[in-house]
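Peer 1: Sequence first, predicted coordinates after that:
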Amino acid sequence: MRANKLPTEEIERDPAAFADRVTEDGRFGFAAEADRYRLVVSRACPWAHRVVMTRRLMGLERAVSLAVTDPVQEIIEGDPHWVFTARTGSPDGRDPILGIHALREAYLARDPEYDGGVSVPGLVDVTSGHLVSNDFDQISEDMATEWGSLARDGAPELYPQALREEIDAVSAQVYQDLNNGVYRCGFAPDQRSYDRAVAAVFDRLDALEEHLTGRRYLVGEHITLADLRLWATLVRFDAVYHGHFKCNRRKLVEYPALWAYARDLYQTSGFGDTTDLEHIRMHYYRVQTGINPTGVVAVGPDPRGWLTEHGREALGGSPFGEGTPPGSAPDDERVRPLAEQGRGVGEVWDAQER
């Protein structure tokens, strides 16, 4: 859906346009090789955030480079596109590795006739400049299981074989009702569609509250892909989905177990240190003018609550199972300090040249 247009029908998310897999043995045509691929993301996007967290937890930063687009999309030929700008480290408006201004150039390099939508994340083959995949879940699953020796020592099992059926089942419910459900609320074309979507969102949150009251993680005794998929929505809930998408029956902070669970993960390496609330608010409020025609960016909530004690250790389990935490994020990938992510952003960003 074009973000600057009013919704006329219920939102439907298109399947990934390109979904080639990258595996250790290259059995699908693309082998996991250091320095061969570049991951193009927006820090605002929850679908891209899943992959960024997976890459960080698996220690693949040195194997797969990261390119961050501007959170405010540029309108090109009537459609919003993810682009590189000075605000995100590309002074000449082009990614320094791929040499492109807009991610769509990698799509067109792959298929010159492609005329569909362009989404993040995009995994790009650096040598050819071709997009390999924009399938966020498959990229995550493969990074968690198929990158072999390129993953760090002590990387957690994010998609353990014995738990995959349960992870997939939980993830499917969360996707339908919550991950995509908040968008169905925000882009609802009429009252009936909104009422149906918002009921599903809060029914799912209520069920998750009950599920997480007595256990630390969604599936098993340590972090899995199921947690990454849920948390990417939770961290955006009060900042944008509650007000901007009208998901305002309750705030996340009003769910004792869910809010503690979300803080627990925020304070775990790979979660909070990959989150930029300023990018998140700038994207949703500035780009989605069909919902927010003034483009005014909301200032809150105060992000310091993410650092308060959560007490979830008492439930047992450990974040990384038999693994270890990842080391510090690379210097050029560190997000702004949390205190800076709670300021008013409009004036600051307006003053910066695109």
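Peer 2: Arrived safely. Residues are numbered from 1 along each chain as shown.

Peer 1: all contacts plus neighbour counts: C-alpha atoms, from now on.
Peer 2: Will do.

Peer 1: so where do the helices sit in the stretch 1-150 of the chain?
Peer 2: Counting by DSSP state H, counting those that start in this stretch, the stretch 1-150 of the chain has helices at residues 46-58, 104-110, 136-145.

Peer 1: could I get those helices as a markdown table with mean neighbour count and distance to R263?
Peer 2: Below are the helices of the stretch 1-150 of the chain laid out as a markdown table (neighbours: other Cα atoms under 10 Å; distance: least, Cα to Cα, whole Å):
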| stretch | mean neighbour count | distance to R263 |
| --- | --- | --- |
| helix 46-58 | 25 | 16 |
| helix 104-110 | 20 | 35 |
| helix 136-145 | 21 | 22 |
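
Peer 1: what's the neighbour count on A200?
Peer 2: 18 (other Cα atoms under 10 Å).

Peer 1: if you skip the residues just before and after it, what's nearest to it?
Peer 2: D177 (5.3 Å; Cα to Cα, 6 or more residues apart in numbering).

Peer 1: residue contacts, the one you found?
Peer 2: Shown in contact with D177 (Cα atoms under 8 Å, 6 or more residues apart in numbering): 197, 200-201, 204.

Peer 1: Same check on H242?
Peer 2: Residues in contact with H242 (Cα under 8 Å, 6+ apart) are 248, 250-251.

Peer 1: go with 10 Å
Peer 2: The neighbours of H242, taking Cα atoms under 10 Å, 6 or more residues apart in numbering as the test, are 182, 186, 236, 248-252.

Peer 1: Show me which of those residues is closest to D95.
Peer 2: Closest approach to D95 among the contacts of H242 (Cα to Cα): R236, at 26.8 Å.

Peer 1: wait, that closest one sits on G272?
Peer 2: No: distance between R236 and G272: 11.8 Å, which falls outside the contact criterion (Cα atoms under 10 Å).

Peer 1: In the protein, spot the helix with the most residues.
Peer 2: helix 191-213 (DSSP state H).

Peer 1: What is that helix packed up against?
Peer 2: helix 164-174, helix 181-186, helix 256-266 (3 or more Cα pairs under 10 Å, 6 or more residues apart in numbering; DSSP states H and E).

Peer 1: So which of these is the most surrounded?
Peer 2: Compared across these, helix 181-186 shows the largest average neighbour count, a mean of 25 (mean count of other Cα atoms under 10 Å).

Peer 1: And here is the other one:
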Amino acid sequence: MSEHGYVEDDFARDTDYIEDRITADGRDGWPVEADRYRLVVSRACPWANRAIIVRRLLGLEDVLGMGVCGPTHDERSWTFDLDLDGRDPVLGIERLQDAFLARFPDYPKGITVPAIVDVPTGKVVTNDFPQMTLDLSLEWTAHHRDGAPSLYPEALREEIDEVNAWVYTDVNNGVYRCGFAGRQASYERAYDRLFGALDRLEERLTDRRYLVGDTITEADVRLFTTLVRFDPVYHGHFKANRNKLVEMPALWGYARDLFQTRGFGDTVDFEHIKRHYYVVHSDINPTRIVPKGPDLAGWLTPHGREALGGRPFGDGTPPPAPRKDERVPSEHRAA
């Protein structure tokens, strides 16, 4: 088995995460409290990017601090190499691994982002990324900003869950099954499933602005973080090359619509994204050369999706501009 989880044939993602939850009633022993926890992310990672976006949209920045790891890591752990002296300024650790080992001294699994760490004890609470964003929506409501959108409305949950299930299997994880396939046949199966799903999404989004309902939901957040990485990384690095995102009119317009919505594009660091995949995945890219392209200017071009109707935030409002200390450097953004 490789460090990325493929065994001769098909890529198999390890989905055995720490399932503790931070809840309003504290039933798992972790009650929602302002300033108690720290969300640890890397802007390179699509799963972490989801948590960054949801935290922004809900306005949780002042109650749930965020530590940002650098775009690359070694076999041990993500590191805080962007911070002064290489340590997270709140947790005081050099590696995210330290928080996992503080709770589980013999922790045998991968050290993944996003993770939430209990600041007083320095122990990891959870790295269960699918549940994490749902709990930010449903359990942290006492701390949501005025005008926070409803990203997981009760009336749409069944449809959101259904869409999320096949998007995760065939798109979010489908690109990895292409990239880390161990044999030609498994790669081609993954490739066919991926583009079959993208064609399904292209058709779905041709006459509707968002995936479920007429506002942004959790489903849009989960798809966006894969789409924004598609042309810079997945098309070439993962051999998902039937066509580029920019060649799929509805998906490209949809992705630009979200990118230009406050809380989405302002969380995206294209430099970190490219450095992570092309440097860390040395078994796929042994030279570790990071491509100079693609041209990112298209992300800011008009998308015309307003004509489909819909209201991005429903009865809510856009989030404020990013905090100064959490802004993506201008040279790492679309321009």
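Peer 2: Ah, there it is. Quantities reported herein were computed from a predicted structural model and do not represent experimental measurements.

Peer 1: Could I get the TM-score for this pair?
Peer 2: The TM-score (TM-score structural alignment, normalised by the length of the second structure) is 0.97; 335 aligned residues with a Cα RMSD of 1.6 Å.

Peer 1: picking that back up, for D125 of the first structure, which of the helices and strands packed on helix 191-213 of the first structure is the nearest?
Peer 2: Closest approach to D125 of the first structure among these is made by helix 164-174 (28.0 Å; Cα to Cα).

Peer 1: can you tell me what part of the second structure the closest one aligns to?
Peer 2: Structural correspondence for helix 164-174 of the first structure: residues 157-167 of the second structure, per TM-score structural alignment.

Peer 1: What ranges does the first structure have for its strands?
Peer 2: With DSSP state E as the criterion, the first structure has strands at 22-23, 30-31, 37-41, 64-68, 74-76, 79-81, 122-125, 131-133.

Peer 1: what residue of the second structure matches up with L228 of the first structure?
Peer 2: By TM-score structural alignment, L228 of the first structure lines up with V221 in the second structure.

Peer 1: Let me know whether its match touches I53 as I believe.
Peer 2: Yes: if you go by Cα under 10 Å, V221 of the second structure and I53 touch, sitting 7.3 Å apart.

Peer 1: For those two, list the residues in contact with both.
Peer 2: With Cα under 10 Å, 6+ apart, V221 of the second structure and I53 have common neighbours 133, 264.

Peer 1: and W140 of the second structure, how far is that from G86 of the second structure?
Peer 2: 30 Å (Cα to Cα, to the nearest Å).

Peer 1: cool, and W299 of the second structure?
Peer 2: 33 Å.

Peer 1: Between those two, point out the one with more neighbours.
Peer 2: W299 (22 against 16).

Peer 1: hmm, back to that, so which of the helices and strands packed on helix 191-213 of the first structure is nearest V297 of the first structure?
Peer 2: Taking Cα to Cα, helix 181-186 is the member of these nearest to V297 of the first structure, at 16.0 Å.

Peer 1: With the second structure overlaid, report how far that closest one is off on average.
Peer 2: In this overlay with the second structure, the average offset of helix 181-186 of the first structure from its partner residues is 0.4 Å by mean Cα distance after the TM-score superposition for the first structure.

Peer 1: So what's the gap between that helix and the chain middle?
Peer 2: 16 Å (Cα atoms, centre = their mean, to the nearest Å).

Peer 1: Spit out the contact partners of the counterpart of R242 of the second structure in the first structure.
Peer 2: R242 of the second structure maps onto R249 in the first structure, with residues paired by TM-score structural alignment. When contacts are counted by Cα under 10 Å, 6+ apart, R249 of the first structure touches 198-199, 201-202, 242.

Peer 1: Which of the residues you listed ranks first by neighbour count?
Peer 2: V198 (25 neighbours).

Peer 1: How about the contacts made by it?
Peer 2: V198 of the first structure sits in contact with 177-178, 181-186, 188, 204, 245-249, where contact means Cα under 10 Å, 6+ apart.

Peer 1: Tell me who's in contact with M143 of the first structure.
Peer 2: M143 of the first structure makes contact with 21-24, 32, 51, 54-55, 57-60, 137, 150-151, 158-159, according to Cα under 10 Å, 6+ apart.

Peer 1: let's go with 7 Å and repeat that
Peer 2: 54-55 (Cα atoms under 7 Å, 6 or more residues apart in numbering).

Peer 1: can the helices and strands packed on helix 191-213 of the first structure go into a markdown table with extra columns for distance to G311 of the first structure?
Peer 2: Shown next, in a markdown table, are those (distance: least, Cα to Cα, whole Å):
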| stretch | distance to G311 of the first structure |
| --- | --- |
| helix 164-174 | 24 |
| helix 181-186 | 28 |
| helix 256-266 | 7 |
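
Peer 1: counterpart of I273 of the second structure in the first structure?
Peer 2: Per TM-score structural alignment, I273 of the second structure is aligned with I280.

Peer 1: my read: R286 of the first structure touches P293, true?
Peer 2: No: using Cα atoms under 7 Å, R286 of the first structure is not in contact with P293, being 8.5 Å away.

Peer 1: Looking at the two, which is more packed in?
Peer 2: R286 (21 against 14).

Peer 1: neighbours of the nearest residue to the more buried one once chain neighbours are set aside, just the number please.
Peer 2: Of all residues not flanking R286 of the first structure in the chain, G295 sits nearest, at 4.6 Å (Cα to Cα, 6+ apart). Residues within reach of G295 of the first structure, counting by other Cα under 10 Å, total 17.

Peer 1: Alignment lookup: G295 of the first structure to the second structure.
Peer 2: That one, G295 of the first structure, aligns with R288 by TM-score structural alignment.

Peer 1: With R184 of the first structure instead?
Peer 2: Checking with TM-score structural alignment, R184 of the first structure has R177 as its match.

Peer 1: ok, and the closest non-adjacent residue to its match?
Peer 2: Counting by Cα to Cα, 6+ apart, the residue nearest R177 of the second structure is F11, at 5.1 Å.

Peer 1: Equivalent analysis for T85 of the first structure, please.
Peer 2: Here the residue nearest T85 of the first structure, using Cα to Cα, 6+ apart, is G93, at 4.4 Å.

Peer 1: And the one you found, how far from E347 of the first structure?
Peer 2: 21 Å.

Peer 1: count of neighbours near the spatially closest residue to R13 of the second structure that is not a sequence neighbour?
Peer 2: Leaving aside its chain neighbours, R13 of the second structure sits nearest to G5 (6.2 Å; criterion: Cα to Cα, 6+ apart). Neighbour count of G5 of the second structure, defined by other Cα under 10 Å: 14.

Peer 1: which residues does G5 of the second structure contact?
Peer 2: Taking Cα under 7 Å, 6+ apart, one finds 11-13 in contact with G5 of the second structure.

Peer 1: which of these tops the neighbour count?
Peer 2: So for the contacts of G5 of the second structure (other Cα under 10 Å), the most neighbours sit at F11, 25 neighbours.
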